[in-house]
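> for reference, the sequence and a predicted model appear below.
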Amino acid sequence: MEVICLEEPAFFALIDKVVERIREKQPVKEDKWISGTEAMSLLRIKSKTTLQKMRDEGKIRFTQPEKKIVLYDRDSINDYLEDFTYETFK
């Protein structure tokens, strides 16, 4: 058996490269259904009332698998934001 010795900086540089390669080969898949906190973060809002109003008005999709659990569709939030995107003047 061969033993390979590395200095600490070289070891951590090697670990960083390995992690980078793994991330390149397997991109992070985002969850379709997100929590209210994540939805508010994507929408850049701070009020749960505003989020509930958007849900009640049908502006964003949601599911409620249990009484106190509400999940929001990430794609519908992105679509909602795209609907209010304006092109700059050229």
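Thanks, I have the structure now.
> only C-alpha atoms from now on, for both contacts and neighbour counts.
Fine.
> in this protein, which residue is most central in space?
Nearest residue to the geometric centre of the chain (C-alpha atoms, centre = their mean): Glu30, 5.6 Å.
> any idea which element that one lies in?
Per DSSP states H and E, Glu30 falls between elements, in no helix or strand.
> cool, the one 10 residues further on as well?
Met40 is located in helix 36-43, with elements delineated by DSSP H and E.
> before we move on, back to that, from Glu38, how far out is the residue nearest to the centre of the chain?
12 Å (C-alpha to C-alpha, to the nearest Å).
> try this one next to it:
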Amino acid sequence: MNVICLEEQAFYALIEEVVYRLKEKNGTDQDKWVSNEEAMRLLNVKSKTTMQKLRDEGKVRFSQPQKKIILYNRESINIYLEQHARETF
């Protein structure tokens, strides 16, 4: 019997990758619009002011169905991240 040991962080990264691949394989679409909290998590942003700046500058697409509810377009967040990605050497 072989035993494989992983650090906790590597274990959770592996689990996230498996879940991602299963969703991709099964064609499970993610929500087109995400909440402010989810958008902040995806962008790794800690401040609502930064989110306001991204909206004001037109860098991320958003919808405001009600006065205090702001939803962000997941695809525009992914595009923003890709535009700011750096290639490795």
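Arrived safely. Only a predicted model underlies this, so the values are computations on that prediction, with no experimental measurement involved.
> next secondary structure after the helix holding Met40 of structure 1?
Downstream of helix 36-43 of structure 1, the first helix or strand assigned by DSSP H and E is helix 48-56.
> tell me the helix or strand right after that following helix.
Later in the chain than helix 48-56 of structure 1, the nearest helix or strand by DSSP H and E is strand 62-66.
> what angle do that following strand and helix 48-56 make?
Using axes from the mean of the first three to the mean of the last three C-alpha atoms, to 10 degrees, the inter-axis angle of strand 62-66 of structure 1 relative to helix 48-56 is 100 degrees.
> and strand 62-66 of structure 1, what's buried?
Neighbour-count burial for strand 62-66 of structure 1 flags Phe62 (criterion: 16 or more other C-alpha atoms under 10 Å).
> have a look at how far, on average, that strand is from structure 2.
Compared with structure 2 after the fit, strand 62-66 of structure 1 shows a mean deviation of 0.6 Å (mean C-alpha distance after the TM-score superposition for structure 1).
> run the angle between whatever helix or strand comes next after that strand and strand 62-66 for me.
Toward the C-terminus, strand 62-66 of structure 1 is succeeded by strand 69-73 as the next helix or strand (DSSP H and E). Here strand 69-73 of structure 1 runs at an angle of 150 degrees relative to strand 62-66 (the same axes, to 10 degrees).
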